[in-house]
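# predicted coordinates and the sequence they were generated for:
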Amino acid sequence: MARDEPVPARDEPLTASPAPAKAGPGALARQRRRASAVRFWQRYRTHRSGLFGLAALALFALVALTAPLTVGSDVQSVTGAPGRPMESPSLEFPLGTDQFGRSLFGLVVWGSRVSLLVGLLATVLSVAIGALIGITAGHFRGWFATVMMRITDWFLVMPTLVLAIALATVMSRSLGTIILAIGVTTWPTTARLVRAQTLAVESRPYIERAKALGGGHRHVMSRHVLPNVMPLVLAQTTLIISSSILAEATLAFLGLGDPTVVSWGGLLQDAREAGAVSAGKWWYLVPPGIAIAVVALSFTLCGRAVESVLNPKLGVAR
């Protein structure tokens, strides 16, 4: 060692290079969720039908969100309508007018808000009820599972539309009634599927280890069972939304919806009351009918693609 080089004192600690900080459990969980989302999208985008459905739904969602800016809320008013009753399509009214002279294009655009909202909320209610009953029945078993499954079987054999019509008839005519009627009558299929998945999950060894380490019912169901059934719940949600939108349109067409709001099913019901079918006013029926069909098809395509991604063994055609 050269004499001009400084010699460190013995009592002066040598500074070591800082060790890389370890990621905490929260950061690791977020990293894993991000990686799972990336893998999910990489598999989902290989399904052409799923991409078509997703693009169509994005377009409808954009139309529904921007309806107050594009057509305005005054399009629903029956007073001071700009056109003549049931006028054929023209440059001023691309889809014609209804029985009050209102623009059908504006009504279809505004009705997308109600139809999509009712379909989404009714599906959330239906899936929540089905998942809750399915997880609890699969976890506790015994007499509780027997009672829950018999109730589920009763709802399965009863016609869903008849039950929804009965509920909508005895209750007030409002959007909340429609959401409740659809939600409480379409959950049995979800409950059956979730219970079967719960039984499969609880037969795995790590569930026994969790119980042996002191994990209670709430811990097992929320930390172990629920994350494993969520992919099935997600796929079931995308499939039920289309049925909920069709059910809302059916109830509104039968005159059981809220008469103060504009929806696609309500437009069809107005066209029936105005005699558009016998008068040959096809433009009064076709636009809302096509909108209902396209949205229902789009949700179905997305649901099939999600189901195929989460369970590749199904072999759903792309």
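On my side now, so go ahead.

# could you use CA atoms for every contact and neighbour count after this?
Will do.

# what about V233, distance to R304?
To R304, V233 is 13 Å away according to C-alpha to C-alpha, to the nearest Å.

# and for A276?
To R304, A276 is 36 Å away according to C-alpha to C-alpha.

# ok, now L232?
L232 sits at a distance of 12 Å from R304 (criterion: C-alpha to C-alpha).

# more neighbours: which of these two?
R304 (22 against 19; other C-alpha atoms under 10 Å).

# the more buried one contacts R48, doesn't it?
No: look at R304 against R48 with C-alpha atoms under 8 Å: they stay out of range, at 11.3 Å.

# tally up the residues packed near the residue nearest to V194 when sequence neighbours are not counted, please.
Nearest residue to V194, sequence neighbours excluded (C-alpha to C-alpha, 6 or more residues apart in numbering): G134, at 4.9 Å. The number of residues packed around G134, counting by other C-alpha under 10 Å, is 29.

# so how far is the helix or strand encompassing G134 off the chain centroid?
Using DSSP states H and E, G134 falls within helix 104-140. Centroid separation for helix 104-140 versus its chain: 6 Å, with C-alpha atoms, centre = their mean, to the nearest Å.

# which of the residues in it are buried?
104-131, 133-139 (16 or more other C-alpha atoms under 10 Å).

# contact partners of stretch 307-318?
The contact list for stretch 307-318, computed with C-alpha atoms under 8 Å, 6 or more residues apart in numbering, reads 40, 43-44, 46-50, 231-232, 235, 304-305.

# try this one side by side with the last:
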Amino acid sequence: MRRLARRFLRNPGAVVGLFLLLVLALVALLGPGLVGDPLEQNLLERLKPPSPEHPLGTDQLGRDVLARVVHGARISLGVGFGVVLLASLLGTAVGLLAGGLGGRWDNLLMRLTDVFFAFPSLILAMAIAAALGPNLGNTVLAVALVTWPIYARLVRAQVLALREREFVEAARALGAGQGRILLRHLLPNALTPVLVQASYEVGAAILTAAGLSFIGFGAQPPTPEWGAMVAETRNYMAEAPWAATAPALGILLTVLAFNLLGDGLRDVLDPRGR
């Protein structure tokens, strides 16, 4: 672990990404208790520029932009981690079964993933979100349903490369059943690329969810979700650019942090890459 930590700390991009994520985590955990109500309106204070009373200004309804951005950090991070958790569990299970069982099961499960890969992910997520109804929970489910095939393909490839290795043959020779081999020997050895991919996908999930909210298929006003905030304030860019710029910067920094962290994890955990 010390060697892995040293390798990670030698990557300046990974350190920057980790620092940004720690700051975002603190904002999401502690920030909502330190700022005001993100839904409180004051039309007499609408579209006010940044000031000591409102450090990031106010929006078209007089709501404090800082309070909405801080509360939006918790929502956006929750969406990102929720999507990755659902998608990785489903994709890992499908990939493990397809690679471990092989034969007809492999063909059936991989053709199912091909169906999802046949559609553009954003269009498919829009269709699912529209069918389920536009809200935050359905957005998480919709984005998870279009991203699980990535994990399925990744885990299947790892299992196919591992299932003929000597330690698996030794387990079979000792009488281990198929389920024990899958869960005890193949799954732990296939998780490293899943962890790296998950670190990238959290940022991608946040970006996709924000895009769905921007076009009306995700979180609905007055929920302080970053994509919905940009959508609400985009018509006021000329007179109050801070109202849309603040949540957009939140999306930018969060996605950048997860991408930098993913690069660092890949360098540390993948010896072939080094």
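That came through fine. A quick note: this is a predicted structure, and the numbers were derived from the prediction, not measured.

# superposing both, give me the TM-score.
Once superposed, the chains reach a TM-score of 0.95 (TM-score structural alignment, normalised by the length of the second structure), with 273 aligned residues with a C-alpha RMSD of 1.4 Å.

# on that earlier part again, and the residue nearest to V194 of the first structure, what does it touch?
Neighbours of G134 of the first structure in contact, by C-alpha under 8 Å, 6+ apart: 190-196, 198.

# in a helix, A219 of the second structure, correct?
No: using DSSP: H, G, I helix; E, B strand; the rest coil, the secondary structure at A219 of the second structure is coil, not a helix.

# before we move on, back to that, could the contacts of stretch 307-318 of the first structure go into CSV alongside secondary structure and distance to M171 of the first structure?
CSV is the format used below for the contacts of stretch 307-318 of the first structure (DSSP: H, G, I helix; E, B strand; the rest coil; distance: C-alpha to C-alpha, whole Å):
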residue, secondary structure, distance to M171 of the first structure
F40, helix, 42
R43, helix, 45
Y44, helix, 42
T46, coil, 46
H47, coil, 43
R48, helix, 43
S49, helix, 39
G50, helix, 38
P231, helix, 35
L232, helix, 33
A235, helix, 31
R304, helix, 35
A305, helix, 37
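
# by neighbours, which of those wins?
A305 (29 neighbours).

# residue contacts, the aligned residue in the second structure for that residue?
Under the alignment (TM-score structural alignment), A305 of the first structure maps onto G264 of the second structure. By C-alpha under 8 Å, 6+ apart, the residues touching G264 of the second structure are 8, 11, 13-14.

# against the second structure, where does the helix or strand where F60 of the first structure lies fall?
Under the criterion of DSSP H and E, F60 of the first structure resides in helix 48-65. Matched against the second structure by TM-score structural alignment, helix 48-65 of the first structure falls on residues 12-29.

# contacting residues around that stretch?
So stretch 12-29 of the second structure is in contact with 8-9, 70-74, 77, 253-254, 256-265, going by C-alpha under 8 Å, 6+ apart.

# aligned to the residue nearest to V194 of the first structure, what sits in the second structure?
Match for G134 of the first structure (TM-score structural alignment): G95.

# would you mind measuring from its match to W148 of the second structure?
G95 of the second structure is 10 Å from W148 of the second structure, by C-alpha to C-alpha.

# can you check R7 of the second structure too?
Computed as C-alpha to C-alpha, the R7 of the second structure to W148 of the second structure distance reads 30 Å.

# same deal with D59 of the second structure?
From D59 of the second structure to W148 of the second structure the distance is 37 Å (C-alpha to C-alpha).

# cool, and P271 of the second structure?
Distance of P271 of the second structure to W148 of the second structure, given as C-alpha to C-alpha: 25 Å.

# now, the most widely separated pair of the contacts of G264 of the second structure?
Greatest spacing in those, by C-alpha to C-alpha: F8 and G13 (9.5 Å).

# give me the residue at the spatial middle of the second structure.
Centroid-nearest residue in the second structure: V202, 2.0 Å away (criterion: C-alpha atoms, centre = their mean).

# trace that residue over to the first structure, please.
Under the alignment (TM-score structural alignment), V202 of the second structure pairs with I241 of the first structure.

# remind me which helix or strand its match belongs to.
Assigned by DSSP H and E, I241 of the first structure belongs to helix 226-253.

# now do the buried residues in that helix.
Buried residues in helix 226-253 of the first structure (16+ other C-alpha under 10 Å): 226, 228-229, 231-233, 235-253.

# give the contact list for G215 of the first structure.
No contacts exist for G215 of the first structure under C-alpha under 8 Å, 6+ apart.
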